[in-house]
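Enquirer: below: sequence and its predicted model.
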Amino acid sequence: MQIKMGVAKAGIKPSGDYDILVLRFNPSVYSAVFTQNSLAAAPVIYDKLVCSIQDKISAIVVNSGNANAATGQKGFENAEKMAQITAENLGIEKEEVLVFSTGVIGVQLPMDKVENGIKEATKNLQDFDLELSARAISTTDAFYKYYETTGEIDGKIFHIKGIAKGAGMIHPNMATMLAYIFTDVKIEKPLLDKVMKLVVERTFNSISVDGCESTNDSFVIVATGENDIEIDDSNKVYFAKKIYEVALKLAKMIVKDGEGATKLIEINIFGADTKEKAKKVAEAIATSNLFKTAMFGNDPNWGRILAAVGQLHHNIDFSKVKLYIGNYLIYAGEPIDFNKDEIVEYMKNNKEINIDLYLNQGEEDWSFYTCDLGYKYVEINAEYTT
């Protein structure tokens, strides 16, 4: 893919690391979703306006270290100014640029640093480097999140590349979460929007680290159209599965990197009568602090799991429910004898834990991804702005 990138160390991050990313590409079809938090950040408000009038974009600019959230009219003007500076230095129109910010809430952007950083990044464009791009958008991330793959349609190869950031304030509803996926296929925007809706619900809208929905959550898919492959009704399902593959990889990386986390937990709900119920049940477990702390302590406390489900008041017959941790059955309509020591060892020795809950009410299923909650999460967030 003919995507160019530039990065800069503008001095926004206290660490002094890269904190400006500019991505440049030919005018491209795109689809974007954003946080539904009522305190949406200035760049989210600005981007939603752009998305309402612009069918194609040619650039993305991101600053890290400052969220430009809860910053009022000046914050909006600064987001627009970021787009203007980027456009002027790339020789494109302002409306072709989407703007993103991530970091501390409630602080105005240091626009002198931002402007100098954007100018530096646009002057030093290079081939798209996934790791360096992911590094430039990271904040409290413990590792850089990126993934790429290829697909094949009618003997022709297409490419998909993705980057993301996020470790805390992760409970997307479209956390601080940013994600960008690029592909070189040709696709009409209405169909790409459908793919986006399908993919985001099963990936970035099905993860939670701390139940805190961020002000800046954003996910964008860009299709540059450089490839001869055209996505239509005959191949859209296969294409969506490939986009889903990349999105799920990135989403799981975010959960795995949850602040202070030691375990990635996959919660699978089977046999619900509706998809909505399956997701709500999975989410209820994933956001229970009692459940998450039990996972941190390697405690197979099934009562906490079922109690989290019960508080939904969803007319579930618990006499028909079966619950597994890993391959171990721990509840079957009533308490059962199980080898606790064996399950504790499973939890201690595995960084990825499966929770499988069978409701036996219907045919619908859902998977949700979360992490355990331990001492380190409190330490990181107690000291975040100090």
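Expert: Looks like it came in fine.
Enquirer: contacts and neighbour counts: CA atoms only from here.
Expert: Fine.
Enquirer: and the helices in the chain?
Expert: 42-53, 72-90, 111-123, 130-137, 189-202, 236-256, 275-286, 289-296, 302-310, 340-349, 375-382 (DSSP state H).
Enquirer: for S31, find the nearest of those.
Expert: For S31, the closest of the helices of the chain is helix 189-202, at 5.6 Å, according to C-alpha to C-alpha.
Enquirer: okay, buried residues for the closest one please.
Expert: 189, 192-193, 195-196, 199-200, 202 (16 or more other C-alpha atoms under 10 Å).
Enquirer: take this one as well and set it beside the first:
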Amino acid sequence: MTVQDQLVQERPTSTASAPGQPIIEIRNVSKIYPGGVKAVDHANITVNRGEFFALLGPSGCGKTTLLRMLAGFETPTEGEVIIDGHNMATVEPNKRPVNMVFQSYAVFPHMSVEKNVAYGLRMDGRPSREIKERTEEALELVKLGGYGKRMPHEMSGGQRQRVALARALIKRPSVLLLDEPLSALDAKLREAMQLELVRLQQTVGITFVIVTHDQSEALSMANRIAVMNAGVVRQIAKPAELYEFPKDRFVADFIGRINLIDAKATRSDDHLVKVTSPAIGEVELAGEATGDVALAVRPEKIFVAEEKPTDPDVVTVRGRVGEVAYYGSYSNVYFDIGNGTPILADIGNVSRDIDNNTFSRHEEYWLYWRKSDTLVLGD
């Protein structure tokens, strides 16, 4: 029997156990620390069985506190935490159907890899033969077969993180909680481990909940993402929806890079608003927000031309080249469009003609983007 088969076989059955059904329900949960500090403010989140779910936000937004309440290391001030159909209010951390991988790995330095991985089973008093078999299977699962006799100091950071993953998975939890597990790795290794975590989650099929402040990490790994700020869940959506259709200015600005142009909007027609900005003049756009708004457009959706486009379905503005950052496959070009408003355009370097890939300071161009790529966002 494979590790995947065993994980599925040993999962407790419940009314919420079918794939795609909720396995975690965070119901109106708040956490207030002494002194009135509200770390989490009436959060409502549902995580489905088999999802790779991300809690994303800046430092201090409450995402780690929320993860710790799932693990049982913190108690909600109000609200309910439901895991696999059971209220966790009185359930101790070691009795919950979850396991946690910490940012610092928490690998025991004085134990070999196999002893680290087997630690939880030994504490549970499992038979020696079962411990040996499951340890070998868990190491194979994280691609560390044959590394069992090594000591942690003999392994790279990425390998130590895999040891921590194997140690968590060997207990066969219903939910694996990951607290910024890749933050200590260098950029290239982080990217490789992101792919490994996705592969691992798809292989074992259990629910992963990861906490991260890295937007690209969440976008590339998660099925759905909850964006938090100041203890409040601002939006929950799939990565593409979150990137292309952020619901407010904070989410738009936090997810990836985006240009935000201050403007005023008045209702024009159903689902249309008339937007006025000193930078771009007056234009009618799809949107609901009125009053003081921000026009939001992603840098990769901006095009550059020497002649003014005549297409009525685009927004146009004159811009002067400011800073240019060359990254090989593309360049970040900042344009001054007046009123101190910079516009960033990602310009792909699609040919080897260096002259055509070069922008000089103070050169002027027409910038344009499709109206349909423009978001009208309130606060």
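Expert: The structure has been received and is ready for your questions. Predicted, not measured: the structure shown is a model, and the values here were computed from it.
Enquirer: TM-score for this pair?
Expert: After superposition, the two chains reach a TM-score (TM-score structural alignment, normalised by the length of the second structure) of 0.27; 184 aligned residues with a C-alpha RMSD of 7.3 Å.
Enquirer: what's the closest non-adjacent residue to W366 of the second structure?
Expert: Nearest non-adjacent residue to W366 of the second structure, counting by C-alpha to C-alpha, 6 or more residues apart in numbering: R318, 4.7 Å away.
Enquirer: touching, the one you found and I343? I think so.
Expert: No. Between R318 of the second structure and I343 there is no contact under C-alpha atoms under 8 Å: 10.5 Å.
Enquirer: tell me which of those two has more neighbours.
Expert: Using other C-alpha atoms under 10 Å as the criterion, R318 of the second structure and I343 rank with I343 on top: 24 against 19.
Enquirer: picking that back up, can you redo the buried residues of helix 189-202 of the first structure as CSV with distance to A282 of the first structure?
Expert: CSV is the format used below for the buried residues of helix 189-202 of the first structure (distance: C-alpha to C-alpha, whole Å):
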residue, distance to A282 of the first structure
K189, 31
L192, 27
D193, 25
V195, 23
M196, 21
V199, 17
V200, 16
R202, 12
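Enquirer: wait, a helix at E140 of the second structure?
Expert: Yes. Counting by DSSP: H, G, I helix; E, B strand; the rest coil, E140 of the second structure is found in a helix.
Enquirer: list the contacts for it?
Expert: Residues near E140 of the second structure by C-alpha atoms under 8 Å, 6 or more residues apart in numbering: none.
Enquirer: how close does it sit to V113 of the second structure?
Expert: 12 Å (C-alpha to C-alpha, to the nearest Å).
Enquirer: for the helices of the first structure, which one sits closest to Y331 of the first structure?
Expert: Comparing the helices of the first structure by C-alpha to C-alpha, helix 302-310 comes nearest, at 7.4 Å.
Enquirer: for that closest one, buried residues please.
Expert: Buried-residue list, helix 302-310 of the first structure, by 16+ other C-alpha under 10 Å: 302, 304-306, 308-310.
Enquirer: now do the residue nearest to A42 of the first structure when sequence neighbours are not counted against M82 of the first structure, distance only.
Expert: Nearest residue to A42 of the first structure, sequence neighbours excluded (C-alpha to C-alpha, 6+ apart): F76, at 4.7 Å. Shown here: F76 of the first structure relative to M82 of the first structure, a distance of 10 Å by C-alpha to C-alpha.
Enquirer: looking at those two, which is more packed in?
Expert: M82 (24 against 20).
Enquirer: surely that one and E115 touch.
Expert: Yes. The pair M82 of the first structure and E115 passes the contact test of C-alpha under 8 Å, sitting 7.2 Å apart.
Enquirer: buried residues in the one helix or strand Y243 of the second structure maps to?
Expert: Using DSSP states H and E, Y243 of the second structure sits within helix 239-244. The neighbour-count check on helix 239-244 of the second structure (16+ other C-alpha under 10 Å) flags 239, 242-243 as buried.
Enquirer: let's have those in CSV, adding distance to I347 of the second structure.
Expert: What follows is the buried residues of helix 239-244 of the second structure, written out as CSV (distance: C-alpha to C-alpha, whole Å):
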residue, distance to I347 of the second structure
P239, 23
L242, 23
Y243, 19
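Enquirer: which of these lies closest to N44 of the second structure?
Expert: L242 (17.5 Å).
Enquirer: from L219 of the second structure, how far out is that closest one?
Expert: Distance from L242 of the second structure to L219 of the second structure, by C-alpha to C-alpha: 9 Å.
Enquirer: list residues touching both of the two?
Expert: Common neighbours of L242 of the second structure and L219 (C-alpha under 8 Å, 6+ apart) are I225.
Enquirer: who's in contact with the nearest residue to N99 of the second structure once chain neighbours are set aside?
Expert: Leaving aside its chain neighbours, N99 of the second structure sits nearest to L176 (5.1 Å; criterion: C-alpha to C-alpha, 6+ apart). L176 of the second structure sits next to 98-101, 168-169, 206-209 when contact means C-alpha under 8 Å, 6+ apart.
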